[in-house]
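the following comprises the amino acid sequence and a computationally predicted model.
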Amino acid sequence: MALMPVEDALARILAGAAPRDEPEMLELASCCDRVLARELRALRTHPPFAASAMDGYAVRAAEAVDGAVLRVQGESAAGRGYDGALEQGAAIRIFTGAPVPAGADTIVIQEVTEKRDDGTVLIREAASPGRHIRAAGVDFQEGDVGLEAGRLLDAGAITFAAAMNHARLPVAPRPKVAVLATGDELRLPGQPLGPGQIIASNTFGVAALARGAGADVLDLGIAVDRIEAIDAALDSAIAAGADVLVTIGGASVGDHDLVQKVMLARGMTLDFWKIAMRPGKPLMAGSLGGMRVLGLPGNPASSLVCAHLFLEPLVARLAGRPDPQRLQKAILANDLPENGERQDYLRGDLTISSSGERIATPMLRQDSSLMKVFSDARCLIIRPPHAPEAKAGSPTDVLVLRP
């Protein structure tokens, strides 16, 4: 099978990816960072009455001239308005958020008044009609579309939903991503290591990336290199209703690479399994029933590069979230040689120059097994296939890993 360009591979992985049709209804307090599945209309008008925007006095503008002395008739506070109407030659003490009494058409702020012991107030600055009054419905009206479907529910959106009087919201279900590590050599962190054994570290980074993109993650643990072990893990993923099964390692065609063999035997439709990229060439993509299958390489950098490029945008689409915006422009800090036939993703540092330009510096070591290098990297410097030699100071695309 020929090597597939990265852009084609991504398009095929994302083809048809969308949230499940039936939304999940959640209590408002549980909706942070979820995606609104349907448009949200206001269930009330806000404010429901004309309200004061300041502390002061509700008056008639025609009577509130500079030097006027008005009788204080009563008080209107938030949640406890004045029941009657404003009388001639009078003022009503009012506080922010309180209903404006009938008959009043302006608010004189308390800073330009003087309260007197005889129950009157001196106006020191003339008022104009409508001043410091929030009209009923100035924010939104009952029935208005307040939030559009697809809105990521951040603090502002959740506050607005609450103000519209919604206690529960329809949100896109989180896709379920099952993650399976494979290999006789793998042990979990904290377990003793025998000869030739290593820690299964990739699982945790891949799972974290999937959660950050909006998924619920099912950790299927480690399957040894036995057909029956991989079969059992596959059964668990299907039983759990996984939308995506991510395998780590074992997806190639070596004697001990059994993942692809087991998946094909179980009826997986194989889309592709070789990509023209470095690191990450042996990436498998396919589907088994309604479950998408993504087989990542076993080397840490290869696994994480592929997870950023393919798994993160796939999960985001399935969760109804915006596509990740990681691609940016930068300036190379070093000369780079011409590139070969595969698109290269060099681990690099990213700094900001005094003029505000992003400066990308490739790491000295680029071996795909080096975890510290990937952890230290702030970006992936992208070198297209057959790119000519690039000089320091020339522009380049980078995929930002962290600020």
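Now that the structure is in, tell me what you want to look at. Residues are numbered from 1 along each chain as shown.

please make it C-alpha for all contacts and neighbour counts, starting now.
OK.

can you pull out the helices in the stretch 201-350 of the chain?
With helices called from DSSP state H, counting those that start in this stretch, the stretch 201-350 of the chain shows them at 202-212, 227-239, 259-265, 300-306, 312-319.

typo on my end, it should be the stretch 51-200 of the chain
Going by DSSP H, counting those that start in this stretch, the stretch 51-200 of the chain shows helices at 155-163.

my guess is residue 5 contacts residue 278. True?
No. Residue 5 is not in contact with residue 278 according to Cα atoms under 8 Å; the separation is 11.3 Å.

for the two, indicate the residue with more neighbours.
residue 278 (20 against 17; other Cα atoms under 10 Å).

excluding chain neighbours, what is closest to the more buried one?
residue 344 (4.8 Å; Cα to Cα, 6 or more residues apart in numbering).

ok, second structure coming up, stack it against the first:
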Amino acid sequence: MTPPLPLIEAQQRLLDLARPLGPETVTAEQSLGRYLWNDLSARRTQPAADLSAMDGYAVQEPNGGPWRIVGESAAGRPFAGLLEAGEAIRISTGALMPEGAVAVLLQEEALRDGSDLTIAPDGEASARHIRRKGFDFAIGDTILQAGTRMGPAQLALVVSAGLGSTGLETGSLPRVAVIDNGDELAVDPAAWDDHRLPASNGAMIAAMVQPLCSSVDRLGPVPDSREALAKALGTASDADVIVTSGGASVGDHDLVRPALEEWGASIDFWRVAMKPGKPLLVARKGDALVLGLPGNPVSSYVTAFLFLLPLLRRLAGANSALPVKFSARTATALPPGGPRLEMVRAQLAGGIVTPLGQQDSSGLRALAIANALIERPIDAPSAAAGDEVSIYWLQNGGMG
């Protein structure tokens, strides 16, 4: 039997199978959560002219004074004239600097008596209080690169750059089908007796992928039979990604592999040297990619986090698909690593990460309060309290 793949190799093999689905034109606001297909260039300069960065007074001589106040420049209502020597104008944050002004005297450093203005003893009129034309970006500047995920800040930048009223090309979002598999699963509460479980994995996986796909179809629970699995796979064949949960291990009732082969899919790899999540399976049929996730809910969550979400990002055109690793200090000692890389559920607060006491792969209660995973490499040395360890932040799909 082929040995399990290392995590990094398995992730790269999966991403190498994926190709972005292609561009789709959407409005700027519809682009939220999507990935840009092309670089974006500014259609205007920001700011379009020199502006005041503070409330105060615009003056011609930085070290001059006294001055006579001759007018005002407010945001959206500029001073119309030319500022002469010995003159000042009242100016607001974001207001246009008048012609001839070279410095701003802060309001709190100014002494005003009617229309007469002088500098307070510790004050200074300075050019550093001016936002220079084009300091943020100029016409033609690349403001966002292809593969960037559009969020609220990126949307604001696009609108400010004059692109808010035009269509944006973004990567198309994949269609996903999720298949719950197992005789032990039930949806009807009346069937939840000692040997049956609520079918929670499908709801969990669908929630994880929702921000990264155009549609999620849930199928199942599907019983443990090749025929039922092959039928469910056929029903899901229009999806770009098919996700099965359960049945990917080596037991007598783990039938995902043979059902996939019967359906006509080719297995790319099976099993990853990690805990939890060893029996991960990756296959494809035509343009559809199949991920067979383990059935234990923690294993299913961790493998979806490390494999399924990166796959969806790649298909949607992301330039960075894998979750980001950070460093934090462990609150407690950690034992040496074993023969498989281990993902330890943990809580992160203030740069300190605390492993949770419950690490069983079926423990949903611990998973629900975890906000981080500690990565313990194969054969890692023991770690003392206070040592730095590598972690994944579980919020925002691990993308920081």
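Received it, and whenever you're ready, just let me know what you need. On a predicted model such as this, the values are computed, not experimentally measured, just so you know.

would you pull the TM-score for this pair?
After superposition, the two chains reach a TM-score of 0.78 (TM-score structural alignment, normalised by the length of the second structure), with 385 aligned residues with a Cα RMSD of 3.9 Å.

rewinding a little: from residue 366 of the first structure, how far off is the residue nearest to residue 278 of the first structure?
Distance of residue 344 of the first structure to residue 366 of the first structure, given as Cα to Cα, to the nearest Å: 10 Å.

more neighbours: which of these two?
Set side by side, residue 344 of the first structure and residue 366 show more neighbours around residue 344, with 21 against 16, by other Cα under 10 Å.

roughly how far apart are that one and residue 377 of the first structure?
Distance from residue 344 of the first structure to residue 377 of the first structure, counting by Cα to Cα: 15 Å.

ok, residue 77 of the first structure next?
In this view, residue 77 of the first structure and residue 377 of the first structure are 57 Å apart by Cα to Cα.

look at these two and report which has more neighbours.
Comparing residue 77 of the first structure with residue 377 by other Cα under 10 Å, the one with more neighbours is residue 377, at 20 against 17.

doesn't residue 275 make contact with the residue nearest to residue 278 of the first structure?
No. Residue 344 of the first structure is beyond contact range of residue 275, at 11.2 Å (criterion: Cα under 8 Å).

re earlier: can you add mean neighbour count and distance to residue 393 of the first structure and give the helices of the stretch 201-350 of the first structure back as a markdown table?
Compiled in a markdown table, those are given as follows (neighbours: other Cα atoms under 10 Å; distance: least, Cα to Cα, whole Å):
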| stretch | mean neighbour count | distance to residue 393 of the first structure |
| --- | --- | --- |
| helix 202-212 | 19 | 32 |
| helix 227-239 | 16 | 48 |
| helix 259-265 | 18 | 43 |
| helix 300-306 | 26 | 25 |
| helix 312-319 | 25 | 30 |
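
export these as a markdown table, with columns for distance to residue 106 of the first structure.
Below are the helices of the stretch 201-350 of the first structure laid out as a markdown table (distance: least, Cα to Cα, whole Å):
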| stretch | distance to residue 106 of the first structure |
| --- | --- |
| helix 202-212 | 50 |
| helix 227-239 | 66 |
| helix 259-265 | 74 |
| helix 300-306 | 62 |
| helix 312-319 | 49 |
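
so which of these comes closest to residue 289 of the first structure?
Within these, the stretch nearest residue 289 of the first structure is helix 227-239; the backing value is 9.2 Å (Cα to Cα).

now the longest strand that the first structure contains on the second structure. Mean distance?
In the first structure, taking DSSP state E as the definition, the longest strand is strand 343-352. For strand 343-352 of the first structure, the mean distance to aligned residues of the second structure following superposition is 4.9 Å (mean Cα distance after the TM-score superposition for the first structure).

elements contacting that strand?
In terms of contacts (3 or more Cα pairs under 8 Å, 6 or more residues apart in numbering; DSSP states H and E), strand 343-352 of the first structure is packed against strand 277-278, strand 358-362, helix 371-376, strand 379-383.

show me what it is in contact with.
In this structure, residues lying in contact with strand 343-352 of the first structure by Cα atoms under 8 Å, 6 or more residues apart in numbering are 5-6, 276-279, 305, 358-363, 366, 373-374, 376-385.

and that strand, how far from the chain's centre?
Computed by Cα atoms, centre = their mean, to the nearest Å, the chain-centroid distance of strand 343-352 of the first structure equals 23 Å.

what of stretch 87-104 of the second structure?
41 Å.

try stretch 395-403 of the first structure
19 Å.

cool, stretch 178-190 of the first structure as well?
Here the centre of stretch 178-190 of the first structure is set off from its chain's centre by 29 Å, with Cα atoms, centre = their mean.

buried residues of that stretch, list them for me.
178, 179, 180, 181, 182, 183, 185, 186, 187 (16 or more other Cα atoms under 10 Å).

could you do stretch 281-300 of the first structure as well?
Residues of stretch 281-300 of the first structure classed as buried: 281-288, 291-300 (neighbour count, 16+ other Cα under 10 Å).

how long is that stretch from one end to the other?
Start-to-end, stretch 281-300 of the first structure (Cα to Cα) is 13 Å.

in the first structure, what residues pair with stretch 281-293 of the second structure?
Aligning stretch 281-293 of the second structure against the first structure (TM-score structural alignment) gives residues 284-296.

what's the spacing between the counterpart of residue 307 of the first structure in the second structure and residue 226 of the second structure?
Alignment note (TM-score structural alignment): residue 307 of the first structure maps to residue 304 of the second structure. In this view, residue 304 of the second structure and residue 226 of the second structure are 24 Å apart by Cα to Cα.

ok so, going back, the match of stretch 281-293 of the second structure: how far from the chain's middle?
Its chain's C-alpha centre and that of stretch 284-296 of the first structure lie 24 Å apart, by Cα atoms, centre = their mean.

now the end-to-end length of that stretch.
7 Å.

and for stretch 100-111 of the second structure?
22 Å.

with stretch 349-364 of the second structure instead?
Terminal residues of stretch 349-364 of the second structure are spaced 21 Å apart (Cα to Cα).
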